[in-house]
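Student: One predicted model, sequence on top.
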Amino acid sequence: MSRDGSIPAMDAVRRGLEIEADGEAVRLRIELTSNIAESPAQLWPHLTDPSELSRWYGPVGGDLREGGEYSAAGGAGGRILEVSAPHKLALTWEYGTNVDSLLLRLDPEDDGTTELSLVHTCEMPREIFAQYGPGASALGWEIALLGLAAYTGGWAATCQGEVPQPGPQWLTGPEGADFVRAWSIRWAAASVAAGTEEEAARRGELATATAYGAGPVGSAAR
């Protein structure tokens, strides 16, 4: 892991995307991977202890043991499918009528850090995907990982400047808008790489940025 402070915080996450169209739905496999400067054992409680989660993610309640059910901020919830501490957590991610899958993997690195991988597999109505692209789901996880990194200090050695805590005021401010625009651009690029026509991906980029309050793409670097 680079420790020279050369990475912008908006690029501390590596992104992967697979797209499969199936009738009226589009199936997405959205993957975000980042190095966090804590060992898996240190990082695990931040992802599984409700009191820790509330400090960087939001309120989470319920039984977070394997087989238990949980509720999360924003009306999401689901079931805990598999727990293998401190390396793997698999669960359903349910909101409205959607039942998605969410997988967190914590792999140790030789330098004592953790490669954290978050995989969200979901189905999106074709018209929603056509309007927003993968950013409709992916940007929420970008915000969450930024919050985790700010809370743990996990990007301090790798990123330029201070890693911001993405609270509501920050997200609607100039810096937050720049992050949202940059993330929208990057997920549009991932969508093109996965087979989406560029014009359609750019429409989704703009719609996603606008939906998150950032407005038209302007100052963020492509």
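Tutor: All right, it came through fine.
Student: only C-alpha atoms for contact and neighbour calcs from this point on.
Tutor: OK.
Student: Give me the buried positions along the helix or strand encompassing Gln169.
Tutor: Taking DSSP states H and E as the criterion, Gln169 maps to helix 168-171. Within helix 168-171, the residues that count as buried by 16 or more other CA atoms under 10 Å are Leu171.
Student: which residues sit in contact with the nearest residue to Leu17 once chain neighbours are set aside?
Tutor: Nearest residue to Leu17, sequence neighbours excluded (CA to CA, 6 or more residues apart in numbering): Ile30, at 4.9 Å. Counting by CA atoms under 8 Å, 6 or more residues apart in numbering, Ile30 touches 15-18, 119-121, 134, 138.
Student: Go again with 10 Å.
Tutor: By CA atoms under 10 Å, 6 or more residues apart in numbering, Ile30 lies in contact with 15-19, 102, 118-122, 134-135, 137-138, 141, 187, 190.
Student: another structure for you, compare them:
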Amino acid sequence: MNRIFDGLQDTDRELREHPDGMSILVLRRSYDASPEEVWDAITDPQRLVRWFLPVAGELRAGGRFQLEGNASGEIRRCERPSLIGLTWESGGGSSEVQLRLTPDGESTVLELEHAPVPADIVPNAGPGLWGLGAGWEMGLLALGDYLAGDLPEGRAVDWIATAGPEQVAAATATADRIGGAWEKLITGRP
């Protein structure tokens, strides 16, 4: 197996039912870094651009952010170094994203929760598609590369934009795994 496929094996995926009948996507991944180091990588605009996207705005609780070419929203909670809660406004809709950092020995577990996931997004998470969750997982994988010092020179978005066969295959495999999780949630079958 190649490095990206191996990296995807390190992500725990879960789908839960939201009280309004929609779904909650939860991704968990461990990083060989302290909570402070992971916190700085996900909150410092100069570091965030290296593995995710450029961000602008008033980056504090109550402030608004804008990811270049992507979502915007409001930062609702910011509790260093353990919790970020924000709205995720994209495509005319709004949902909630929470990032929780938990120490685990000399590592840190990052848990990303995105909810509610509207029903019309569910089909986009099907097998073979770059649907819901695949983008988050590729970002979490890039964060791991960044923290390990293995991210190629330049921004992660450039790495994704110039994806070769290995990256495309990894994203497809990720979407397949998430599609399988959706199927389990929808059908109730293991």
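Tutor: Here it is on my side, so go on. Small disclaimer: the values here were computed from a predicted structure and weren't measured.
Student: Please work out the TM-score for the two chains.
Tutor: Scored against TM-score structural alignment, normalised by the length of structure 2, the superposed chains reach a TM-score of 0.83; 179 aligned residues with a CA RMSD of 2.6 Å.
Student: returning to what we had before: helix, strand or coil for the residue nearest to Leu17 of structure 1?
Tutor: Following DSSP: H, G, I helix; E, B strand; the rest coil, the label given to Ile30 of structure 1 is strand.
Student: what's the distance between it and Glu20 of structure 1?
Tutor: Using CA to CA, to the nearest Å, Ile30 of structure 1 is found at 12 Å from Glu20 of structure 1.
Student: Equivalent analysis for Ala130 of structure 1, please.
Tutor: When Ala130 of structure 1 is compared with Glu20 of structure 1 (using CA to CA), they lie 13 Å apart.
Student: what's downstream of the helix holding Gln169 of structure 1, the next helix or strand?
Tutor: As assigned by DSSP H and E, the chain's next helix or strand after helix 168-171 of structure 1 is helix 174-193.
Student: so where is that next one in structure 2?
Tutor: On structure 2, the counterpart of helix 174-193 of structure 1 by TM-score structural alignment is residues 165-184.
Student: what's the average distance of that stretch to structure 1?
Tutor: On superposition with structure 1, the mean distance recorded for stretch 165-184 of structure 2 (mean CA distance after the TM-score superposition for structure 1) is 1.4 Å.
Student: how about the residue opposite Ile143 of structure 1 in structure 2 once aligned, what does it touch?
Tutor: Aligned by TM-score structural alignment, Ile143 of structure 1 pairs with Met138 of structure 2. Applying CA under 10 Å, 6+ apart to Met138 of structure 2 gives the contacts 4, 7-8, 51-52, 144, 156, 160, 167, 170-171, 174.
Student: can you count the residues close to Asn70 of structure 2?
Tutor: Counted with other CA atoms under 10 Å, the neighbours of Asn70 of structure 2 add up to 13.
Student: SS state for the residue nearest the centre of structure 2?
Tutor: Nearest to the geometric centre of structure 2 sits Trp136, at 2.8 Å (CA atoms, centre = their mean). State at Trp136 of structure 2, reduced to three classes by three-state DSSP: helix.
Student: sorry, back to before: okay, and which of the contacts of Ile30 of structure 1 map to strands?
Tutor: 15-19, 102, 118-122 (DSSP state E).
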